[in-house]
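J.: Below are the sequence and a predicted model for it; my questions follow.
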Amino acid sequence: MACLLQLALLCVVVGSVDGKYYGKEIATSWGSSASNGLAGSIYAVDKNTIQIIGFSFTPSGDGAGTAILMGKGKTFENAKTSGDLSNAVTVMAGPLRSYNGEDIIFDIADGVISDFGYLAVGNTDSQVLYGGASIPQGFVAPAQQDIGTFTSRAHSVRSQEVTVIDDRTIFIRSFRYDGQGPDAYFYVGVTDAVKLQQAPYGIIPDENGVSDKKATQYSDRDIMLTLPSTISAIELKWLSMFCISYSHNFGEVTFPDDLNVPPHIGQVDIDREGFNCEAMSEQLQVSWLITNDSITFELAGNINRNEDYMAFGLSGSTTRPQMNDADVVVADYREGSTPRAVDYFITSKAQCSSNGGTCPDTSTANVAIDDVTDVSAEVTYGITRVKYTRARNTGDAKDKEYMTDGTEQQVVWAVGPLNTKKEAAKHYTNARSSCELYF
């Protein structure tokens, strides 16, 4: 694939392997009597999700009856000694195959992690446990965490509550800054005092993924910041609007020492709804789900919802991203308005006119049908999400078919402003390099 891949108040033991954060550590050992090559480090991603990094296991025979289990009311040692698995539930059904240092992740359907006393690999037929680990009493799984508000020190910097969504995602509510600082950026550090930092700390990208331009004015905007892959919020002391030239802190919010949040979804791919997911950029993510002859999309963007649109669809060329002759859907969700996802066929990059351009299918230029249905939307933590459905093959001359036979298809995407007619105007960002997806 050629496109960009993204998309405890006790003593908190964070989980890291080779410098990456994987959640809160449950155990790194499967017990002194573990058998069948059982190994791997166990982490809680959130209250319902566990991942095992470097999982190894060799089943006996065909592995019949093997599974990953979680038990209630007992520690692993109690369950191993008693051989009583009556309170165990299967969280990853088998038969398990051979694993050799692989990373696996699974959700717990029946309860949350703290409901259980242990996790183990066992055999439900023979009632044998090959190895496992007890879950500490009072275990608090990672969760989104509010950390306070920005202090106001200069240039009208202030905010409402700041939430750490995961170890690389920070949501700031109603952020304000007058934009008058000569050389100010979003800036993070690991020192007690807010001051200049050495790499990899310092300047981080803004809500649009831009880190080489100074911050402009913010007027009570909700924004989402994504830390670079080299930085985890777990290690940070503060986030500031910081002027580099004068080493001046305009305002900061601090991170608690006991921060206990999920790992970033770019490191852990959690698919809860069956949707496939790809990040087109730091600003736009596309998810899709095929059901019979229909395909449902969700466009999720870190955009100005009252001004911007998100667009996604099939390229006008089979070999490269091309807007001309592209079949796209343009989606927006303005505050106080009904969400929209509009079927477009593009004949040029110009705004729509009677002669063509970037036009809805129902325009006089295209004289076709809008085949988009079931439009819904929500805004969560500053991310605008618009969901819609269309037939894979509408039969409309202005639409292209989404293939499900293993054919790789070129896609295009864009983010830009709506014009006064609420139609797509020239984009801010769009697909610049080849991006092929399998639907």
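T.: On my side now, so go ahead. Quick caveat, the model's predicted, so the values are computed rather than measured. Residues are numbered from 1 along each chain as shown.
J.: okay, CA-based contacts and neighbour counts for the rest of this
T.: Noted.
J.: Flag every buried residue along stretch 135-145.
T.: Of the residues in stretch 135-145, 135, 139, 140, 141, 142, 143, 144, 145 count as buried by neighbour count, 16 or more other CA atoms under 10 Å.
J.: Report the separation between residue 51 and residue 59.
T.: 20 Å (CA to CA, to the nearest Å).
J.: With residue 228 instead?
T.: From residue 228 to residue 59 the distance is 39 Å (CA to CA).
J.: More neighbours: which of those two?
T.: Of the pair residue 228 and residue 59, residue 59 is the one with more neighbours under other CA atoms under 10 Å, namely 21 against 15.
J.: how long is stretch 275-289 end to end?
T.: One end of stretch 275-289 sits 5 Å from the other (CA to CA).
J.: now swap in stretch 72-86 and tell me
T.: Stretch 72-86 has an end-to-end distance of 9 Å (CA to CA).
J.: ditto for stretch 293-310
T.: Start-to-end, stretch 293-310 (CA to CA) is 24 Å.
J.: Just the residues contacting it, thanks.
T.: Here stretch 293-310 makes contact (CA atoms under 8 Å, 6 or more residues apart in numbering) with 207-208, 223-224, 283-290, 312, 330-335, 382-393, 413-418, 424.
J.: also this one, for the comparison:
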Amino acid sequence: MDKITRLLFLSTFFFAVEGDTTKYFGKYIADFKTNAHGVTGKAYAASSTTFYISEFYYDGKGSDAFFWVGNTENPSPQGEIVPNELGSQENIGTYTNRNITITLPTGRTINQFKWLSVWSRQEALDYGHALIPRDFVPPVEQSIGPIKSFAHGVRADSVVIKDSKTIYLSNFYYDGSAPDTYFLVGSGKPNGGGTKVPDETGSLSKIKGYNGKNVSLRLPGTLTVFDINWLSIYCILASESFGQVDIPDRQNLNVPADLKELKDVSLNFKNCEELFPGLMQVSWIMEGESIIIQLEGKVGENEYLAFGRSGNEDKVEMTGADVILAFYDKEKSMARVVDYFINSKSQCTGTSGVCPDVRFAGKEDAVLITWQRINGILKVVYKRLLKTGDARDQEIPSSGGMTIVAAVGNLNSQMEAAYHSRAYLEDTIRIDFGRNPVSKCSLLEGKMDKDKKDMTPWKSAKISGVTEFRAQIGPSGGAKGYTAITGVQSWGVAWWINGLLIPEITVERYQNYTFIIEGGEDPSNTAKYHPLYITNNPEGGGSQVLDQLNSS
């Protein structure tokens, strides 16, 4: 490729029309030059670290072949592996006009290299390559300045275009007092005919107050930053913009593509099972010694999806189960997957109960690949080895049935699993992950999160003028019980005092009181042992943080 051609590529961005939808893949790099095994495709920089290859073909018949990058003038043995679209460094297989994303190892960026190749180490042969232009400038996040403030205390230190679908507001303020106010985007001048953008929780309800919060907004539908030239905090009723920012020179923005969507497209899940109809389902792809799992379900901000292998091969058994917890972490504005082991049916206390593997000196064996949260539906894709070598993990067989467990429940204040209050498997279900692909799922339809109506709690009980108290462990009182009364997620059990659920007790100074405790006698059985102690922590749960209590 000559110097003139290389320079022309520097200002080339790419929009492809697929059906009726125009998609942005990032900055165009080059078409693959074919040398062997039919290698073809178009390479783009989806971000500074990620290649997007469209219509990629390779017959899979080469020897010891990998995606390979290097800094010599032409492809050579002086290079390094780029993991495939599933994050694996195994030999790549057959690709038949696939669209894939591949990400460079940590610390590497596309402009550090001169070519991307399909390379055979065994033959020291380049099957096909795309040359990266000199002085290539890959897409990066772009700051477009602060929000112009007009009313209601609206302001933000900076607005950053993270990618073609994501706009980030740093240190955002809005007093929340105006009616009918939304995040709106559009073309021309800000007006009430703009498009509503879901808030950071995915809700299209009118926005509430913000006090210096970092807010990540995702443009809805097929809309991208290339379709708009303003973002406004807009009151439709008053036809007034309380604050706005302009998107400059939008057609020449060199920003990353929407990697979430590109990765979703590259993962073709042909196997799917409904776990709770209309609520949760699981899909998967077997890839060598690994498995790619997608959990999808209707969950709120403080809820989780749990899925894994049962502790008993003959039936559903939580004790001894190896599960992955998937949830949206609102503090980090992203989804997370956490490897859990269950050695008793109780909240995690030290190294006993429903605990993350790291509590048992284990390791985190689930690797998050991509996630999405739209209209109240959380979709999380993660990867793990079939056999991790971790003592707390169970092997996932590559063929033959495996009894599974699954649940939907709430997180506690420590972002750990609380009682599975919404749903859990009771009937035995076995899945053969190595079966011929078949999808047994229907479309999971979600709704935008709406403000939840407060559950009217049971009237709080009170005890006074009594000197003897009998404390017994019992049920938490359902939807109107412990959680509704306290505002804190329960583990499904609560203290009953003199037959009353978590009553308010009035005591007098210098008076002697007797407590008769019926909370279990065996500290080693956390599911049946509940020590009673007095604390000023409204949530309690001090036994979960014994290390902190002992050091204070």
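T.: Nice, thanks for sending it over. On a predicted model such as this, the values are computed, not experimentally measured, just so you know.
J.: And the TM-score, once the two are fitted together?
T.: TM-score of the superposed chains, computed with TM-score structural alignment, normalised by the length of structure 1, equals 0.60; 340 aligned residues with a CA RMSD of 5.0 Å.
J.: Put the buried members of the contacts of stretch 293-310 of structure 1 into a PyMOL selection.
T.: Selection command for PyMOL covering only the buried members of the contacts of stretch 293-310 of structure 1, criterion 16+ other CA under 10 Å:
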select buried, resi 207+208+223+224+283+284+285+286+287+288+289+290+312+330+331+332+333+382+383+384+385+386+387+388+389+390+391+392+413+414+415+416+417+418+424
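J.: Structure 1: helices as residue ranges?
T.: Secondary structure of structure 1 by DSSP state H: the helices cover 76-82.
J.: As a quick check, tell me the outermost residue of it.
T.: residue 82 (41.9 Å; CA atoms, centre = their mean).
J.: mind checking how far that residue is from residue 215 of structure 1?
T.: 62 Å.
J.: Strands along the stretch 301-450 of structure 2, start to end?
T.: Assigned by DSSP state E, counting those that start in this stretch, the strands in the stretch 301-450 of structure 2 fall at 303-309, 322-329, 334-342, 354-356, 367-374, 377-385, 401-410, 423-424, 430-432.
J.: of all those strands, which lies closest to residue 147 of structure 2?
T.: strand 334-342 (23.8 Å; CA to CA).
J.: Which positions in that closest one come out as buried?
T.: 335, 336, 337, 338, 339, 340, 341, 342.
J.: quick one, it and strand 322-329 angle?
T.: Here strand 334-342 of structure 2 runs at an angle of 150 degrees relative to strand 322-329 (axes from the mean of the first three to the mean of the last three CA atoms, to 10 degrees).
J.: next one: strand 334-342 of structure 2 to chain centre, how far?
T.: Centroid separation between strand 334-342 of structure 2 and its chain, computed with CA atoms, centre = their mean, to the nearest Å, is 10 Å.
J.: now do stretch 143-161 of structure 1
T.: With CA atoms, centre = their mean, you get 23 Å for stretch 143-161 of structure 1.
J.: ok, now stretch 31-46 of structure 1?
T.: Chain-centre distance of stretch 31-46 of structure 1: 27 Å, with CA atoms, centre = their mean.
J.: repeat for stretch 71-85 of structure 1
T.: 36 Å.
J.: ok, now stretch 12-25 of structure 1?
T.: Worked out by CA atoms, centre = their mean, stretch 12-25 of structure 1 lies 18 Å from the chain centre.
J.: Of all the residues in it, which ones are buried?
T.: In stretch 12-25 of structure 1, counting by 16+ other CA under 10 Å, buried: 12, 14, 15, 16, 21, 22, 23, 24, 25.
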